[in-house]
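*Asks:* Predicted structure and sequence below. I'll ask about it afterward.
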Amino acid sequence: MTQTPPTPRLSASEKLVVAGAAAATYVGASMGGAVSLALPHIASDLHFTAAQVQWIISGYLLARIAGLRPGGALCDRLGARRIFLLSMTGFAVTSIFCSLVSSEALLIGLRFVQGAFAALLSPSALVLLRSHTPPSKIAAAMSIWSAAGMAGFGLSPVLGGMLLDAWGWRSIFWVTALATIPIVFVGFRIREKAAPQSTARKPSILGELAVAAMLAAVAYFVGQYDWAMLCYALAAALILWLLVKREAALRPDTWMRGFAMAPQVCVGVFTFAAIVGSMLWASYFIQVDLRQSGLVFGLGCLPMAAAGFLACFITEPLLASKRSNLTFLLAGLSILGLGSVAYIAERNASLPWAISALAFAGLCYGFANASVTAVIMSIFPAERSGDASSIATLSKQFGQLLGITVVAKFRDLSGKAGGSDPALFYFLLMCGVAVVVCAALHAMQGRRLVIRA
């Protein structure tokens, strides 16, 4: 009888790296969940308009989108450990300042700066994870990393709700700052491990900044619903990329790698649009429409966390056996369930149905998060891990911005009016269909287009 080989266990040094990357991911993800919870209270306290409320989230995401590509290039050039320590320290300092401001302009500006540090955090944590984890253990490490992100999304609203009821929305920011201190100490204990040397030319930081500026412009016009300017920005971004990356653009493997990544990038965009859009909808629906407290919303996120953890651990063996197409399919089906249940909740003004919708959002996260990152990073060689991780994270950030934009279009984020346009739920269903189609494309691709050179 053939025995199944035991799952490789992580060594002490590998556990330290995984713990640092997972904790940093938890802090970054928890900020998103906690701020979504606090938005109605921030709007009421500082008398924000709906547009200003949207900028609290969109400004953060725009800065992340603009900074991810340069952040990945900096990791490959200067070392992931340095960038990790810089990003965690900057994230903590900006969180402290966010807790002290009383001006809408200052808060929005600080959220931009915080997003820039978060852009450095994502690729640096993933590069450390990949460079310190052997291939036989990467699936387990990625599952732990993904579960930490799910904990940030699903459990932070509970803590955030308790803080909100006890000390107000400002406490969310200073508690986040305190949480980063032990992570910085872990970062100092991690030893930098150089990636394998490559004869390939290192990415140009100035070139990445130029491309980042155009990506930010594209993201901005998505948020403004200015479709003409969006088309111009897309065209300009493509032209600028061809100019800055003209040597790479002439190589066939660049285009082959792009085709190999396309389904995974789209899965990241549409899945996270559905997840973040549904969380923002649920925050307003439960607190404004149903007139429940922030703590009730936080407790309602516990089933989301439980479902997400379950999906993360289902995903691990599927990734290890190279069946990521199944995880993408499960993510797409979960989004379809999310859109359907959220529509029922809105129509019946039902808290249990809203909590069920959040549970589906947890499944979406667990099935898609690690899968998108692992597959995209497998397409690139180890010395370009920063580039790969920035692309994976970039797809998710674009998705989050898209989800927030759609919610802002179909309901009043100032909290002065309740109810959502049914088109919001049709959008969630379309995201599910798109992810199912991408899963089919990924399955048809197989490994034919994966080029590591």
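*Replies:* Now that the structure is in, tell me what you want to look at. Residues are numbered from 1 along each chain as shown.
*Asks:* rest of the way, CA atoms for contacts and neighbours
*Replies:* OK.
*Asks:* so residue 418, which of the three states?
*Replies:* What DSSP: H, G, I helix; E, B strand; the rest coil gives for residue 418 is coil.
*Asks:* So it is in contact with residue 349, correct?
*Replies:* No: judged on CA atoms under 8 Å, residue 418 makes no contact with residue 349 at a distance of 11.2 Å.
*Asks:* joint contacts of these two?
*Replies:* Listed as contacting both residue 418 and residue 349 by CA atoms under 8 Å, 6 or more residues apart in numbering are residue 289.
*Asks:* can you count the residues close to the nearest residue to residue 244 once chain neighbours are set aside?
*Replies:* In space, and not counting its chain neighbours, residue 244 is closest to residue 207: 5.7 Å by CA to CA, 6 or more residues apart in numbering. Counted by other CA atoms under 10 Å, the residues lying close to residue 207 total 17.
*Asks:* alright, now check it against this:
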Amino acid sequence: MASPQEEVRPWPALWALVVGFFMILVDSTIVSVATPSILADFGTDVGSVIWVTSAYLLAYAVPLLVTGRLGDRIGPKKMYLTGLTVFTLASLWCGLTNSIAMLIVARVVQGLGASMVTPQTMAVITRIFPPDQRGKAMSLWGATAGVAVLVGPILGGVLVDGLGWQWIFFVNVPVGVIGFVLAMRLVPDLPTQKHKFDLLGVALSTVGLFLLVFGIQEGQKHNWDQTVWLMIIAGVVIIGLFVLWQARNRNEPLLPLALFRDRNFSLANVAITTVGFAVTAMAIPLMLYAQVVRGLSPTKAALLLAPMAIISGALAPFVGRLVDTTPPRYIAGFGLACNVVAMTWLSQIISPDLPIWQLLLPMALMGVANGFMWAPIGSTATRNLPMHQAGAGAGVYNTTRQVGAVLGSAGIAALMEARLAHYLPGMSGSVGGEGAASGGKLPEVAQQGFSDAMAQSLLLPASVLVIGLIAALCFAKPVRRQPPAAAAASGDREGLRG
């Protein structure tokens, strides 16, 4: 067990956890910019290469409820170190593979490792930081999440152009080793509780989420046929049975439904689902437009996201102080509103001959949005959680974010396909992927139609973010808990008055 001295050093522990958390989130987006290189190297089809990303996303999203609860049972530090080890070794495996099938299998293992790590970061924040300091801690967590999602494509472009696609995985190995050593030394061993493990809940949640996510992810590929819809419906039904079982289970449910009695926890989960949706959905049409219409290299296209990453990171300390002193509905509401405006703005200006600098203006506004969204939503979700349910709550929160990302990927793909069919009838719906893979631009006659399709697709994430904005504006003002000393002094004063 950790010594008392270790227990009272929350900031070094958080910085140690951030290393692994950042690496895992970067891997959620880093592969997208390497897709053409992987496709050319293995000589395979686009559908197979897409599974390199999809397999990771599925393996990451599906177990999150389970791994969050496991952290409560065996300890978040042990779970984090185990997940980081699995993730790092799987990254090495990914870089050494010589077939597309083996790469997909390695990505599944990598996603499982990531699912073990992510819930533990929020659980540790909830358990080692007092409520009046969690805002600053969550600002660091939020900045890490926001910047990592944006840095992924930029880092991927640089590594692919300079060293080859294998290095987007090899780079994780030294980072993983450093993260393991830091976490071993700086993260305290927190008390655990002997829980009965809800095996039926594990089975229902895993099968239900897998069917739902798999159906959504494969829907576009199979033209949303009957099999896809049966999988999605079956997933929804099984998740419904899971919720019913959680309500009836009087022992140790996997998902304590009492968490949702807290208004802010429920609303924060709605908000983060829309953020996950929008962040994933926004990047796809933007990257296709930049490479296929404007002819930018993967690195130059990814650099369009640089203003978001820089501004979001720079705002983190300022927003962290605000979160501890200002009602979160104002901070998160401002960030979400900025994002709605930025995406709508972007959708109105995209065209084949738009000066690149004009794209950077809404990108900068998205940086402001990201700086103000992540920390207040995260701290609002976890502020009132009981300590023994921190892992369960973090698992729910991260699951909703990841499922939002899956929905964003599937939704934007369906809308892009529909708009391309409208503006470019007779052309293949995969024209964008083929153009990027060949390293060339679309014929000039097709550029306007393609630009219009991508621009209009951006209205989908903007619309979904409006739901998140409404949820954030409905956050209740958090109760400010007094530090123990202050509470004792207050009690003494009341006693004297009596």
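*Replies:* Looks like it arrived, so ask away. Remember, predicted model here, so these are calculated numbers, not experimental data.
*Asks:* Superposed, what's their TM-score?
*Replies:* Overlay of the two chains. TM-score (TM-score structural alignment, normalised by the length of structure 1): 0.86; 434 aligned residues with a CA RMSD of 2.9 Å.
*Asks:* thinking again about what came up before, residues in contact with the helix or strand harbouring the residue nearest to residue 244 of structure 1?
*Replies:* Residue 207 of structure 1 belongs to helix 205-224 when assigned by DSSP states H and E. Residues outside helix 205-224 of structure 1 that contact it (CA under 8 Å, 6+ apart) are 58, 62-63, 65-70, 73-74, 227, 229-230, 233-234, 236-237, 240-241, 244-245, 398, 401-402, 405.
*Asks:* Check stretch 389-397 of structure 2 too.
*Replies:* Contacts of stretch 389-397 of structure 2 (CA under 8 Å, 6+ apart): 64-72, 76, 119-120, 122-124, 126-127, 254-256, 259, 269, 272, 381-382, 385.
*Asks:* The residue nearest to residue 244 of structure 1 maps to what in structure 2?
*Replies:* Here residue 207 of structure 1 is matched to residue 201 in structure 2, going by TM-score structural alignment.
*Asks:* mind checking how far the aligned partner of residue 238 of structure 1 in structure 2 is from residue 201 of structure 2?
*Replies:* Residue pairing (TM-score structural alignment): residue 238 of structure 1 is matched to residue 240 of structure 2. Distance of residue 240 of structure 2 to residue 201 of structure 2, given as CA to CA, to the nearest Å: 11 Å.
*Asks:* The residue nearest to residue 244 of structure 1 and residue 240 of structure 1: what is the separation?
*Replies:* Separation of residue 207 of structure 1 from residue 240 of structure 1 (CA to CA) stands at 9 Å.
*Asks:* same check, this time on residue 163 of structure 1
*Replies:* Distance of residue 163 of structure 1 to residue 240 of structure 1, computed by CA to CA: 46 Å.
*Asks:* which of those two has more neighbours?
*Replies:* residue 163 (19 against 16).
*Asks:* Give the buried residues for stretch 410-426 of structure 1.
*Replies:* 410, 411, 412, 413, 414, 415, 419, 420, 424, 425 (16 or more other CA atoms under 10 Å).
*Asks:* Need the max-distance pair from these.
*Replies:* Of all pairs drawn from these, the one with the longest distance (CA to CA) is 414 and 425, at 20.1 Å.
*Asks:* Now do the contacts for the closest residue to residue 428 of structure 1 other than its chain neighbours.
*Replies:* In this structure, residue 428 of structure 1 finds its nearest non-sequential neighbour in residue 339, 5.0 Å apart by CA to CA, 6+ apart. The neighbourhood of residue 339 of structure 1, defined by CA under 8 Å, 6+ apart, consists of 357, 425, 426, 428, 429.
*Asks:* do the same with residue 431 of structure 2
*Replies:* For residue 431 of structure 2, the contact set (CA under 8 Å, 6+ apart) is empty.
*Asks:* before we move on, back to that, trace the residue nearest to residue 428 of structure 1 over to structure 2, please.
*Replies:* Residue 339 of structure 1 maps onto residue 343 in structure 2, by TM-score structural alignment.
*Asks:* where's the strand or helix carrying its match relative to the chain centroid, distance-wise?
*Replies:* Using DSSP H and E, residue 343 of structure 2 sits within helix 328-349. Centroid separation for helix 328-349 of structure 2 versus its chain: 18 Å, with CA atoms, centre = their mean, to the nearest Å.
*Asks:* ok, average deviation of it from structure 1?
*Replies:* Here helix 328-349 of structure 2, set against structure 1 after superposition, deviates by a mean of 2.3 Å using mean CA distance after the TM-score superposition for structure 1.
*Asks:* what comes up buried for that helix?
*Replies:* 328-347, 349.
*Asks:* Does residue 398 of structure 2 touch residue 118 like I think?
*Replies:* Yes: taking CA under 8 Å as the definition, residue 398 of structure 2 is a contact partner of residue 118 at 7.4 Å.
*Asks:* Neighbour count for these two, which is higher?
*Replies:* More crowded of residue 398 of structure 2 and residue 118, by other CA under 10 Å: residue 118, with 29 against 25.
*Asks:* The aligned partner of the more buried one in structure 1: what's it in contact with?
*Replies:* Under the alignment by TM-score structural alignment, residue 118 of structure 2 pairs with residue 122 in structure 1. Residues near residue 122 of structure 1 by CA under 8 Å, 6+ apart: 25, 68, 389, 390, 393.
*Asks:* Next, residue 122 of structure 1: secondary structure please.
*Replies:* What three-state DSSP gives for residue 122 of structure 1 is helix.
*Asks:* distance of it from residue 55 of structure 1?
*Replies:* Here residue 122 of structure 1 is placed at a distance of 21 Å from residue 55 of structure 1 (CA to CA).
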